[in-house]
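Q: give the three-dimensional model of this entry:
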Amino acid sequence: MNWYIHVLKNYAVFSGRARRTEYWMFTLISFLISIALGVIDGMTGAGESAGLLGSLYGLAVLIPSIAVTVRRLHDTGRSGWWCLIVLIPILGWIALLVFCVLDSNSDENEYGANPKLATA
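A: Sure thing, here's the model as predicted:
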């Protein structure tokens, strides 16, 4: 849960680097919250109106999600502009997934020091 809170505290920080753990824990917790909100929407009948709670949550975490993705790309040595690769149908999502799964650069790059070494 600390990783999730950390990303929310740095909701508009697009500089620096994010470890895989930070990115994937935020993604996992966001996914679980979305499922829970979808269930609540379905039980209350709000699911018929496009899931109000899920939509509000998605809007609330949109900027933190983009920011942590940009920082994750920085950790692999790529520019944050690589986020736009998702505009390519299917292949773009696969490419971004591969970039986010890759290990970080082992030492300092143009985006900062390796966060693994800073916390180790």
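Q: when you work out contacts or count neighbours from here on, use the C-alpha atoms and nothing else.
A: Noted.
Q: in the chain, where's the longest helix?
A: Longest helix of the chain, by residue count under DSSP state H: helix 20-44.
Q: who are the packing partners of it?
A: The criterion is 3 or more CA pairs under 8 Å, 6 or more residues apart in numbering; DSSP states H and E, and the helices and strands that helix 20-44 contacts are helix 2-9, helix 52-60, helix 62-75.
Q: how about those in CSV, adding distance to residue 92 and mean neighbour count?
A: Shown next, in CSV, are the helices and strands packed on helix 20-44 (distance: least, CA to CA, whole Å; neighbours: other CA atoms under 10 Å):
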stretch, distance to residue 92, mean neighbour count
helix 2-9, 24, 15
helix 52-60, 21, 15
helix 62-75, 14, 24
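Q: nearest to residue 86, out of the ones you listed?
A: The closest of these to residue 86 is helix 62-75. By CA to CA, the value is 11.9 Å.
Q: before we go on, could you also do this sequence so I can check it against the first one:
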Amino acid sequence: MNLEQAVRTVLSKYADFSGRARRSEFWFWELAVIIASIIGGIIDAIIGAQIFQIIIGLGTLIPSLAVGARRLHDIDKSGWWQLIGIIPIVGWIILIVWWATDGKPDNQYGPNPKGAATA
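A: All right, here's what the predicted structure looks like:
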């Protein structure tokens, strides 16, 4: 999956917290959000107001939570584990490790999104 496919997939599943997401889908989405935030920050600096970053942040909040939950589903964890990110430093480290972990074979959240070849 490339950047464009990942963004299209995440936006098409805007608030879909069910199913599973591959690592490439999650990390390309995160990259796209960072790029959009940087561009928004540059535009905000030019106009002297913080409008675009707020719009980008609000517009990507729900799909980011949804793809994060689907990514955790891929390693057979509940999407509610994202709340561990409330714990400073340690929570984020745990989440990053989980988000970077390879998916499990078919589980309670659905079939392996990589297909039967790697299951």
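Q: TM-score for these two?
A: Remark: TM-score between the superposed chains equals 0.92 [TM-score structural alignment, normalised by the length of structure 2]; 115 aligned residues with a CA RMSD of 1.4 Å.
Q: now render the helices and strands packed on helix 20-44 of structure 1 as a markdown table, adding distance to residue 33 of structure 1.
A: As requested, the helices and strands packed on helix 20-44 of structure 1 are arranged in a markdown table below (distance: least, CA to CA, whole Å):
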| stretch | distance to residue 33 of structure 1 |
| --- | --- |
| helix 2-9 | 11 |
| helix 52-60 | 9 |
| helix 62-75 | 14 |
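Q: so for residue 40 of structure 1, which of those sits nearest?
A: helix 52-60 (8.1 Å).
Q: tell me what angle the closest one forms with helix 20-44.
A: Angle of helix 52-60 of structure 1 versus helix 20-44, following axes from the mean of the first three to the mean of the last three CA atoms, to 10 degrees, is 150 degrees.
Q: doesn't residue 72 make contact with residue 14 of structure 1?
A: No. If you go by CA atoms under 8 Å, residue 14 of structure 1 and residue 72 don't touch, sitting 9.8 Å apart.
Q: that older thread, and of the helices and strands packed on helix 20-44 of structure 1, who's closest to residue 83 of structure 1?
A: The closest of the helices and strands packed on helix 20-44 of structure 1 to residue 83 of structure 1 is helix 62-75. By CA to CA, the value is 7.0 Å.
Q: residue 87 of structure 1 versus the residue nearest the centre of structure 1, what's the distance?
A: Centroid check for structure 1 by CA atoms, centre = their mean gives residue 65 as the closest residue, at 3.9 Å. According to CA to CA, to the nearest Å, residue 65 of structure 1 and residue 87 of structure 1 sit 16 Å apart.
Q: likewise residue 70 of structure 1?
A: 15 Å.
Q: which part of structure 2 matches stretch 9-26 of structure 1?
A: Mapped onto structure 2 using TM-score structural alignment, stretch 9-26 of structure 1 spans residues 12-29.
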